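Chemist: okay, here's the prediction I keep looking at, along with the sequence it came from:
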Amino acid sequence: MDETKLTKFSNQLSQAAFSWYVRAGTTVLCLNCHGNRLIAAGQQSFQLLGIEQCDEVEKFIEIHDFRQAQRSGRPPVQPTDIGWNPNDEHCFASASTAGLLNIWDANQFTMISQFKIHNATINRLQFHPTNPKLLLTASQDGYAKLIDFRTFNTNKVVASFRHVSEDGFRDIHINNANPNLFAAALNDQCIVPLWDIRRIESPAMFLTTADRTLCLAWNYNESYWLATGGRDRTIRIWNAQDSNNRQEPLFKVQSFGTVAKLSWRPTCRYHIACSTLSVDPRIHVWDVRRPYLPQASFCHHQSNYIVMIDIFQKDTLDSEIYNEDSEIIIGHNGVSENFYTTVEFLTMSSIKSLRILHKNFFSIVTH
């Protein structure tokens, strides 16, 4: 490895970075569809931040603090997950440990609606990719539920999905190319059920994995490639068009720890980002055709618990990170798409979740 090139890269990135301090306990970061609004939330925080450019310099600004603005007497809102409506840049939803689904207006800074959907923690929520009136939730109570805001039901639930094992739902992901199809990760099962939202009786098919699945992600370019990761440290890429429940994966990548979150790079069909639950603080980007060494690895903070890192345009690295020192950092640096070196790291930490949004965003969250 050329050490001079690595040093030059690290120095440029640190000089170009801009940052924002958020409260401790922030476990969720979520960008809107245009990448100019960010929600930072957790047990002690619920902030709306803006990313704006002033005199050719980008910076964070605090737009609103939802916790400070809450009415006295109400219990504080502590989101477990956030989801922006992909068709409405001013609307987002938050989940809670009490099974409540809250809908917010980011312009008026107010809660529009609140629905009691589940009897336990909502682990994940996702708006429908094409229909802004539909939203899917996944809960620890063993149900995934489809919400239709056009109905007159009290809780707006139009479909409920439950596996025969009655296990809780850890993760869900709707297929962008076929929005009627979603995949689910269950708490204690070595299978990944795929449901058609039009047929709630039973899953359309199953994928059999070697260990419990903790996370999953559909490929943006190959519509029926599904990536799964779990406790056996292996990322597997499956063909969901193959109806064989015992099929072999198309690709296998051995990561450096328990796979906590996966996210495909939108412009590169073979590139997938991975975070782990081990003491490895790095975000690794793998080319699934080359499973032995990462395409690139990233880490910015000098303290533990990296939360978020974003990659924007194709040949430019823009990184956004939050970690235990309560600081969000964004840095800019021109980097080749085939960047093979690894940045040196100062500490070890574990990462909870990661996802890629549009224009090559990928975001990571930890405890």
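Modeler: Received it, and whenever you're ready, just let me know what you need. These numbers come from a predicted model, not from an experiment.
Chemist: could you use CA atoms for every contact and neighbour count after this?
Modeler: Fine.
Chemist: my read: residue 67 touches residue 45, true?
Modeler: Yes - contact criterion CA atoms under 8 Å: residue 67 and residue 45 qualify, at 6.8 Å.
Chemist: higher neighbour count, these two?
Modeler: Neighbours per residue (other CA atoms under 10 Å) separate residue 67 from residue 45, with residue 45 holding more: 24 against 16.
Chemist: thought the more buried one was touching residue 64?
Modeler: No - taking contact to mean CA under 8 Å, the distance of 11.3 Å between residue 45 and residue 64 leaves them out of contact.
Chemist: quick check: buried residues in stretch 201-213?
Modeler: Residues of stretch 201-213 classed as buried by neighbour count (16 or more other CA atoms under 10 Å): 203, 205, 206, 207, 208, 209, 211, 212, 213.
Chemist: among those residues, which are in helices?
Modeler: Among the buried residues of stretch 201-213, DSSP state H puts none in helices.
Chemist: how about these, which pair is most distant?
Modeler: The two members of the buried residues of stretch 201-213 with the most space between them (CA to CA) are 203 and 211, at 19.4 Å.
Chemist: Provide a list of residues in contact with the residue nearest to the spatial centre of the chain.
Modeler: Centre of the chain computed as the mean C-alpha position; nearest residue by CA atoms, centre = their mean is residue 355, 3.3 Å away. For residue 355, the contacting residues are 261, 262, 263, 264, 361, 362, 363, 364, by CA atoms under 8 Å, 6 or more residues apart in numbering.
Chemist: looking at the residues you listed, spot the one nearest residue 75.
Modeler: When those are ranked by distance to residue 75 (CA to CA), residue 364 comes first, at 27.5 Å.
Chemist: secondary structure element holding the closest one?
Modeler: Secondary structure assignment for residue 364, by DSSP states H and E: strand 362-365.
Chemist: what ranges do the strands span in the stretch 251-367 of the chain?
Modeler: All strands of the stretch 251-367 of the chain, identified by DSSP state E, counting those that start in this stretch, fall at 251-254, 259-264, 271-276, 283-287, 296-298, 316-322, 327-334, 353-356, 362-365.
Chemist: one more structure, for comparison:
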Amino acid sequence: MREVGAVSSSSTDAYGTGRSWVLNGPLNALSPSPNGECVVVAGREVLKILRVGESKITERLNLRSGSRSNLNYASNDVVWVTDQRVVTAATNGAIVLWDLNRPSQRLVEAVMQGHSRAVSRLATLSCGIPILLSASLDGTVKLWDLRDGRGKSARLTMDGKSESVRDVQFSPSSLHTFSAAYEDGCVQLWDLRKPRTFFKKIAAHYKAALTLDWHSNGQMIATGGKDRLIKVWDVHESVGHAPKASREIQTAQSVVRVRWRPGREDELASCALQSDLRIHVWDTMRPFIPKYTIDQHTAPTTCFIWRGPNSLWSCGRDKCFWISERDFPGQFSRPLDWLNTTCAAFNAQGDVAFAIGEKKTLHPRATPVERFYGLQEQPQGIAQQVGVADMGLFDESIFRHLAYTYQVTQGIGEACERNALAATKVGQYREAQTWRIIQSLYDEEEEDENEEEEKDTEKEKGQGSIEEKEKEEDMLEVEEREEREGFLHEVLTYYAEQGNVQMCTTLLLLLEGRIIRAPTYAEEWISGYIDLLRRFRLWSVATAVTSACQIRRIREQTHVETTIYTTCNHCFKPIANAGGGYWMCERCRKLLNPCSICHQTVKGLYVWCQGCSHGGHLEHMHHWFNQAGQQECPTGCGHKCTF
């Protein structure tokens, strides 16, 4: 048996810099050797074995040396099966088995054909048995036995009746169990002893599920997808009911790889499909900010593996293979150290939540390198303190009372009188006085309008005064209106400075037809008041305010479409023909939401069990469980339903 390290290859398009190595093409995957001394890296143009030493990285073997330009060697994934055997997944659907004991010109042991589209991911058993799983874009997962002469054809083919398979992985606690991630966002769990169908299905993501990883305890699975979410599922707690994610992490970009951190049961790492070039290490118990960030690559990271709790190997589209270690200065940075630890925020009730953080100072004897990388930091002063202060600026009960009792649709005099009484009842005397002043001002305006109508009537009878007198009265009337409007603007400005958007909005809506020049911030005041109403769930009042407002952008909120689009409960595709009067999926040709008893589509009130997801007409299900005294699901699935 020939040692891998004894084979060398001279190359002018690859070079190393300490703990990194640059190759001649973008990299898609990597896999360490069983003894941990070497790593194989693969891409569309690259397939090489590197020796990882304590101080440097060297190239030991180029598997594509010579004239190997066949599509079988353009690799999407690679795994190291045994000490001297490597398997690659090709973009044309082929699986290539490499025997490193052979001469350099005949390293290919077998080319296994079985998939009709590209193979996206490979997986092997952690115990060392040469059994291989291949996931393909053709929607199938195949099992290959790589023991002597047995890998010519697939031993098993698992069809999940779904879309493309993006990732596959064996369970670390069972030789027969594996999980697969699909393009439609679901994750399926399979038992190789029952390969005809999966035994559990998880609706993990609402977009494509791109990656998954089993926890070392064999109880949990972490998944990542194009919806920019990382979710953790306890696959054994969800027996008998629909699975729910126990933890969830929102990321900035689509998640292409996720891996649990060894020795840290609540921590995992992820990398993005595009844009975000970094590897983030997350604490799932604090999912809002990464615990560590590894920023080594200059292009998106495509694959990484943990080599212990503090060492990580990665490759990317920048043609680089990197070794990142937490003990090396500057490689594992902490985003939490970049944030300001002192902050404050108001809530809807006017309370102030605050956090007062400590400042870190460097040890006076720290070297320039330690100062640059932030080593030997010693906190000075007290630890971070948090609290909530009641500022007494807002009373929710008063706000609710006035929201329900303020009038904006009646006559000005009557509405001002009712609003003044409502403000007086809750002790808001300044607001009550304002309403009475507004009432007196605009009552005089109504009297002036009545007198003008009488003068017009007298003029028609030939008893009108001279035109000069009419002009003087018109000028006086314009001046009075300008004075009233100027006073109103001062009142609005005062309450806006006090933060009382309720008073500003009510005044604007009540006097909307009387104001010639609307204030500049009228739209912001009304929008802020509607937002407050919705925060306190005063939906009817918010709707009334929106309908009464004449500002176009606010009234458009009442024109938003409220159509609910449904999906097929069999194939989970959108129902495009639901508005046509019949309820059947055009894709799978099955009835939607059929009753478990009468087997007809439920077009009225539909009830279902949260455990088995079966249901039907309310009357039929009520008769089955209450009058007939049944406990199990009428479909025969065996689940004891609760209604």
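Modeler: Ah, there it is. All of these numbers come straight from a predicted model, not from anything done at the bench.
Chemist: overlay them and tell me the TM-score.
Modeler: Counting by TM-score structural alignment, normalised by the length of the first structure, the TM-score of this superposition works out to 0.77. Behind it: 315 aligned residues with a CA RMSD of 2.8 Å.
Chemist: and the two most separated of the contacts of residue 355 of the first structure?
Modeler: In terms of CA to CA, those reach their longest pairwise distance at 261 and 361, which sit 14.2 Å apart.
Chemist: who has more neighbours, those two?
Modeler: Set residue 261 of the first structure next to residue 361 and count neighbours by other CA under 10 Å: residue 261 wins out with 26 against 23.
Chemist: for the strand holding residue 364 of the first structure, packing partners?
Modeler: With contacts defined as 3 or more CA pairs under 8 Å, 6 or more residues apart in numbering; DSSP states H and E, the packing partners of strand 362-365 of the first structure are strand 26-31, strand 316-322, strand 353-356.
Chemist: what range in the second structure does it sit on?
Modeler: Matched against the second structure by TM-score structural alignment, strand 362-365 of the first structure finds no partner residues.
Chemist: contact partners of that strand?
Modeler: Counting contacts by CA under 8 Å, 6+ apart, the residues outside strand 362-365 of the first structure that touch it are 27-30, 261, 263, 265, 273, 275, 306-311, 320-322, 351-357.
Chemist: 6 Å - rerun?
Modeler: By CA atoms under 6 Å, 6 or more residues apart in numbering, the surrounding residues in contact with strand 362-365 of the first structure are 27, 28, 307, 308, 309, 310, 311, 352, 353, 354, 355, 356.
Chemist: with stretch 11-25 of the first structure instead?
Modeler: Judged by CA under 6 Å, 6+ apart, the contacts made with stretch 11-25 of the first structure from elsewhere in the structure are 42, 43, 44, 45, 326, 327, 328, 329, 330, 331, 332, 333.
Chemist: please apply the same query to stretch 206-225 of the first structure.
Modeler: 171, 177, 185, 188-193, 226-230, 238-240, 245, 261, 263-264, 266, 269.
Chemist: give me the distance from it to the chain's centre.
Modeler: When distances are taken as CA atoms, centre = their mean, to the nearest Å, stretch 206-225 of the first structure is centred 14 Å away from the chain's centroid.
Chemist: quick one: end-to-end length of that stretch, please.
Modeler: For stretch 206-225 of the first structure, the first and last residues are 14 Å from each other (CA to CA, to the nearest Å).
Chemist: ok, back up a step: now render the helices and strands packed on strand 362-365 of the first structure as CSV, adding distance to residue 9 of the first structure.
Modeler: Formatted as CSV, the entries for these read as follows, by distance: least, CA to CA, whole Å:
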stretch, distance to residue 9 of the first structure
strand 26-31, 26
strand 316-322, 11
strand 353-356, 23
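Chemist: among those, which is nearest residue 165 of the first structure?
Modeler: Distances from residue 165 of the first structure to each of these were compared using CA to CA; the shortest belongs to strand 353-356, at 25.0 Å.
Chemist: so which bits of that closest one are buried?
Modeler: Taking 16+ other CA under 10 Å as the basis for neighbour counts, the residues of strand 353-356 of the first structure that come out buried are 353, 354, 355, 356.
Chemist: and for stretch 325-341 of the first structure?
Modeler: Neighbour-count burial for stretch 325-341 of the first structure, with 16+ other CA under 10 Å as criterion, is recorded at 325, 326, 327, 328, 329, 330, 331, 332, 333, 341.
Chemist: most widely separated two among those?
Modeler: Greatest spatial distance in these: 326 and 341, 27.4 Å, computed using CA to CA.
Chemist: still on that earlier bit, which one of the buried residues of stretch 201-213 of the first structure sits closest to residue 159 of the first structure?
Modeler: For those, the closest approach to residue 159 of the first structure (CA to CA) belongs to residue 203, at 13.1 Å.
Chemist: just give me the match in the second structure for the closest one.
Modeler: Residue mapping for residue 203 of the first structure onto the second structure gives residue 198, with TM-score structural alignment as the criterion.
Chemist: mind checking which helix or strand the closest residue to that match other than its chain neighbours is in?
Modeler: Spatially, and ignoring its direct neighbours in sequence, residue 198 of the second structure is nearest to residue 190 (4.5 Å; CA to CA, 6 or more residues apart in numbering). Residue 190 of the second structure is part of strand 186-191, with elements assigned from DSSP H and E.
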